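[1] sequence first, predicted model second:
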Amino acid sequence: MLPKGSKLYSIIFLSCPRCHKGKFFEANPYKLSNFNKVKERCPKCDLKYSIEPSFYTGSMYVSYAVGIAVAVATYVLILLFGLDLSLPTLFITIVVVLILTMPWIAAVSKSIWANMFFKYDKEIAQKIN
């Protein structure tokens, strides 16, 4: 299991970058009514998740990289399973996987972006129960 205090823990579990205990998003990324909506503040440590207006616009660049990683991983898995797909079928398969993982990619990208600007604070995390 990943230890609390690592950025990877916060990214994978979509938790607060500072305390790793509060939820980062209003709801599950696949709940389309609250699609990709970041909470204003951490419910545990009261960290304001947005430094400035349009703070998460930069996560678009991160989502591009995460999307490419998902596409490459899909292609590698197709090769590892020995599937002999034609080029159009391969393309359609990768596009379908990208569409299905789009909410997750967007959520993880925002979490990565926030973790680039906020760091884990062990003292605050220990004060919170």
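    Perfect, I can see it now.
[2] for the rest of this, base every contact and every neighbour count on C-alpha atoms.
    Noted.
[3] tell me the contacts of the closest residue to residue 121 other than its chain neighbours?
    In space, and not counting its chain neighbours, residue 121 is closest to residue 18: 5.4 Å by CA to CA, 6 or more residues apart in numbering. Taking CA atoms under 8 Å, 6 or more residues apart in numbering, we find residue 18 in contact with 45, 47, 118-121, 124-125.
[4] ok, second structure coming up, stack it against the first:
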Amino acid sequence: MSLLKGTKIYSIFTGTCPVCQEESMYEEKNPYKLHRVFKMHERCSNCETKYKIEPSFFYGAMYVSYAVGIAFSVAAFIISYIFLNASLLTSFFAIVGTLIIFMPVIMRLSRNIWINLFFSYKKNTGQV
């Protein structure tokens, strides 16, 4: 994954600061600890980037979450219906199960995508 460092893809999939990509934005790396899934650091300790630009900044991630959820649903349908030859009802349950199981991952990915729309990677932004 370090080959992708400096790209938005790296920051999105690792959950690191979108500016310096040195520190996780989240207090808890594991998204399945549900009581802490939304807990984020206020600022990056490496480059001092403030993650919440304004109050309610991450409400926009709900729109991204919809698209990410559709992508997960399509993937679950293709795997269950086409590759595993399941019925439509079984495929429906596979989609619902996928969305429930991956809900914390989808929420984090959506936030990561949203914040990366507003920030860009800058080399050498760390403290000296």
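    Alright, I've got the coordinates. Everything numeric in this text was worked out from a predicted model, so none of it was measured.
[5] re the thing from before, how about the residue nearest to residue 121 of the first structure, what's its match in the second structure?
    Taking TM-score structural alignment, residue 18 of the first structure has residue 19 as its aligned residue in the second structure.
[6] now that match: how far from residue 47 of the second structure?
    Between residue 19 of the second structure and residue 47 of the second structure the distance is 8 Å, computed by CA to CA, to the nearest Å.
[7] mutual contacts of those two, please.
    Common neighbours of residue 19 of the second structure and residue 47 (criterion: CA under 8 Å, 6+ apart): residue 125.
[8] all the helices of the second structure, in order from the start?
    In chain order, the second structure shows helices spanning 8-14, 61-77, 88-101, 103-116, with DSSP state H as the criterion.
[9] the ones you listed: which one's closest to residue 53 of the second structure?
    For residue 53 of the second structure, the closest of the helices of the second structure is helix 103-116, at 9.3 Å, according to CA to CA.
[10] mean deviation of that closest one from the first structure?
    Taken over the aligned residues, the distance from helix 103-116 of the second structure to the first structure averages 0.3 Å (mean CA distance after the TM-score superposition for the first structure).
[11] residue 27 of the second structure is nearest to which of the helices of the second structure?
    Short answer: helix 103-116, nearest of these by CA to CA, at 12.2 Å.
[12] what's near enough to touch residue 69 of the second structure?
    Residue 69 of the second structure touches 99, 106, counting by CA under 8 Å, 6+ apart.
[13] aligned counterpart of it in the first structure, please.
    Taking TM-score structural alignment as the criterion, the aligned counterpart of residue 69 of the second structure in the first structure is residue 67.
[14] distance of the counterpart of residue 58 of the second structure in the first structure relative to residue 112 of the first structure?
    Under the alignment (TM-score structural alignment), residue 58 of the second structure pairs with residue 56 of the first structure. In this structure, residue 56 of the first structure and residue 112 of the first structure are separated by 10 Å, where distance is defined by CA to CA.
[15] okay, those two: which has more neighbours?
    Set side by side, residue 56 of the first structure and residue 112 show more neighbours around residue 112, with 22 against 17, by other CA atoms under 10 Å.
[16] how about that one: what's its closest non-neighbour residue?
    residue 11 (5.9 Å).
[17] how many other residues sit next to the one you found?
    Using other CA under 10 Å as the criterion, residue 11 of the first structure is surrounded by 22 other residues.
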